[in-house]
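Peer 1: Fold the following, please.
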Amino acid sequence: MLIAFAYGVTSLGDMANAGWILGLKAAAVAVVAHAVLGMARTLTPDARRATIAVATMTIVLLVPNIVAQVGAIVTAGIAGLLWLRPSLATGGDAVPFTVRVPRSVAVSSLVVFGALLAGLPILAASTGNAAVGLFDIFYRAGALVFGGGHVVLPLLQAETVQTGLIAQDTFLAGYGAAQAVPGPLFTFAAYLGTVAETSPSGLLGAAIALCAVFLPATLLVVGVLPFWEGLRRAPYMQRALMGVNAGVVGLLAAALYTPVFTEGITSTLALVVAAAAFVALTAWKAPAWAVVIVSALAGWVIL
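Peer 2: This next block holds a predicted model:
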């Protein structure tokens, strides 16, 4: 569905000022704001974690690049390890999650994960191969995201929009449309691979981007399973993860401001559409797909 939508967008030419595109961008503002609110309630319920979230947001806004984003999340984990109290940790009494994976298979998966993460940028730079470069972009986004599908937004925006691979308006329109389809938000990668302004794009670009963004999580899950029970019960790991989760809220809050709000709210009427969509999501508990469709229709009529 997202690939078909991408072909529709590209076939229509420059649609930056089309009303329905502006409606989708306004819907993206509401969806991300709703995600930030929900994550903040769960992941930053106390003053210390809220402080970590705001500090992370500040770092990412002041230094808008992927290195700063990753560094901010790492810093949030260290802050959680050193600052958050063990009594805040939860999950120690949960039912054990047991899946038998041979340790040799797990270690091999982790080695492949690390080798691709470190080696793909070098391979892309040395060969100049566009397909390898595209795979590298989406593999890194899938490898470095933490905390839920929406958090991939700032990473993908930094790697695709800031590098000129995809136009900002096209990116946000696709992100809005991604809320209207079932399945994980990572399928947004298929849309981005299709609309890439340099080859490979189209179906080949979609296949490369989609496989690349899901591969890191697959390798990590297989790699971590034999060690999961010990890790999740370790107090130091719980504190670090609490800090990282708080940092994720700050990262998404930064993305809510830029590029989502700064690019999505282009007029007073666009703000009205976004506000109505936010109320529909939060107060009326409307499904995201319905809110996106109605926002697009509203944009087509009034924007």
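Peer 1: CA only for contacts and neighbour counts going forward, please
Peer 2: Fine.
Peer 1: Quick one: the helices in the stretch 151-300 of the chain, in order.
Peer 2: Under the criterion DSSP state H, counting those that start in this stretch, the stretch 151-300 of the chain contains helices at 152-156, 168-178, 188-195, 202-224, 228-233, 235-255, 262-264, 268-282, 288-302.
Peer 1: and residue 134, which of these is closest to it?
Peer 2: helix 202-224 (6.8 Å; Cα to Cα).
Peer 1: Please give the structure of this sequence too, so both can be compared:
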Amino acid sequence: MAGNKVRRRSAREIFTAFLRLGLTSFGGPIAHLGYFRTEFVEKRAWLDEQQFGQLLSISQFLPGPASSQLGFCIGLLKGGWLGALCAFLAFTLPSVMLLVVFAGLSSFLSGPVGIAIVHGLKLVACAVVADALLGMSRNLCPDAKRRTIAVAAAALLLVFSTSYMQLLVILLGGIAGVLALSGTASNNAATPISVSFGKRTGSVLITVFFALLFALPLFASAAPNLLSVAEAFYRAGALVFGGGHVVLPLLEDSVVTQRWVSPDQFLSGYGASQAIPGPMFAFSAYLGALIPTGAGALLTAAVALIFMFLPGFLLVAGVLPFWSSVSHSPVAARVIAGVNAAVVGLLGAALYNPIFTSGIEGTQDLAIALVGFGLLAVWRVSPLFVVLWCVLASVVPVLI
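Peer 2: Below you'll find the model as predicted:
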């Protein structure tokens, strides 16, 4: 890495470091950022605080999985393209393997106990998304103007629930940020970051991102085949700002609305993804394994996974050579703030539909989900315990 004295790392060293995180990083995307800082700033000293802060800002600014983009950047800076690939694979494969296995077993969850397990996982989604919404609203909507953007975004999405409206809301959030959020601070990091490639390569990567975004829909169809799967997951990965739980409504629109995956399969898999470490976007592999393309579950899962992550990685790698020129822009800071506020509204709308409407069937379900929310928001336990609580609370009445 140019601009500092820290040496590059071997692909094996990068893979080992990220595999450890991929096996142990429970708690979702926000928690992952803390794990990364502890591992690479405090323990290994691969980055200093300023460099980590800049990479974090880039990852939050761009659409895609923020924690995975941050890991990809760290791998890219420390080991080049091979290092970036090793970081992605090591951090992602453990969760992918677990979710693909769960998808294979989902057909056996058809009896009373199996149905109760699936329903319990849907209640996990209620608790986890509610906690994520609370945390994001505190951090991303600290004033009345941003809360107004969030409320307006949620209202629009509840009335007009389409993927096009989601994109429009994100764009309107950015415009509202420029117009209304004057005074928002930008990132003033002192230590520069640089990569082994220049702005020309960055421009090519950004061009590829837009080319795939506009070209894939021309060749995709409503039928579930590999090309339509690639288009649906690439679109979701390209349009989701905030990563993590925010991808839920985009994926739901892509795979449930088209009846590739049932609502129960979708929400139970989302609940199961809370019980495992690693990136939440690995949920795409679970969905891919269930989509009947005729090409096989593993191949479809691989296509869904690759095209879910690809747009975020193309963008973040493309932007890195240009970062020093735009990092101090107050306009960019206001756009980010407005988009983040709109993302809070998007997640709030998703909490009601499809999560609440599909998961809560009565007061008992509401009580179970509220206790799960309390475990996360008040007692700050691991999401794994929330999964155990919601599943057991749903299964025990069936067994009695």
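Peer 1: circling back: tabulate the helices of the stretch 151-300 of the first structure in TSV, adding columns for mean neighbour count and distance to residue 11 of the first structure.
Peer 2: Shown next, in TSV, are the helices of the stretch 151-300 of the first structure (neighbours: other Cα atoms under 10 Å; distance: least, Cα to Cα, whole Å):
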stretch	mean neighbour count	distance to residue 11 of the first structure
helix 152-156	24	23
helix 168-178	25	12
helix 188-195	28	10
helix 202-224	20	12
helix 228-233	14	47
helix 235-255	26	28
helix 262-264	19	22
helix 268-282	19	25
helix 288-302	20	18
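Peer 1: how about those, which one is nearest residue 97 of the first structure?
Peer 2: Of all the helices of the stretch 151-300 of the first structure, helix 228-233 comes closest under Cα to Cα, at 6.9 Å.
Peer 1: The closest one vs the second structure, average offset?
Peer 2: Helix 228-233 of the first structure, aligned to the second structure and superposed, deviates on average by 2.0 Å (mean Cα distance after the TM-score superposition for the first structure).
Peer 1: In the second structure, what range does that helix match?
Peer 2: The aligned range for helix 228-233 of the first structure in the second structure is 323-328, by TM-score structural alignment.
Peer 1: TSV for the helices of the stretch 151-300 of the first structure, including distance to residue 56 of the first structure?
Peer 2: Supplementary listing: the helices of the stretch 151-300 of the first structure in TSV, determined by distance: least, Cα to Cα, whole Å:
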stretch	distance to residue 56 of the first structure
helix 152-156	13
helix 168-178	23
helix 188-195	25
helix 202-224	23
helix 228-233	24
helix 235-255	5
helix 262-264	19
helix 268-282	24
helix 288-302	27
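Peer 1: what's the nearest residue to the aligned partner of residue 298 of the second structure in the first structure if we skip its chain neighbours?
Peer 2: With TM-score structural alignment as the criterion, residue 298 of the second structure lines up with residue 203 in the first structure. The shortest distance from residue 203 of the first structure to any residue other than its chain neighbours is 6.0 Å, reached at residue 194 (Cα to Cα, 6 or more residues apart in numbering).
Peer 1: That neighbour maps to what in the second structure?
Peer 2: Aligned by TM-score structural alignment, residue 194 of the first structure pairs with residue 289 of the second structure.
Peer 1: Please tell me how far its match sits from residue 262 of the second structure.
Peer 2: Note on residue 289 of the second structure: its distance to residue 262 of the second structure, by Cα to Cα, to the nearest Å, is 13 Å.
Peer 1: now swap in residue 170 of the second structure and tell me
Peer 2: Distance, residue 170 of the second structure to residue 262 of the second structure, using Cα to Cα: 27 Å.
Peer 1: ok, now residue 70 of the second structure?
Peer 2: The gap separating residue 70 of the second structure from residue 262 of the second structure is 32 Å, by Cα to Cα.
Peer 1: Next: residue 301 of the second structure.
Peer 2: Distance of residue 301 of the second structure to residue 262 of the second structure, given as Cα to Cα: 16 Å.
Peer 1: buried sites along the helix ranked longest in the second structure?
Peer 2: Scanning the second structure for the longest helix, with DSSP state H as the assignment, gives helix 66-105. By neighbour count on 16 or more other Cα atoms under 10 Å, the buried set for helix 66-105 of the second structure is 66-96, 98-100, 102-103.
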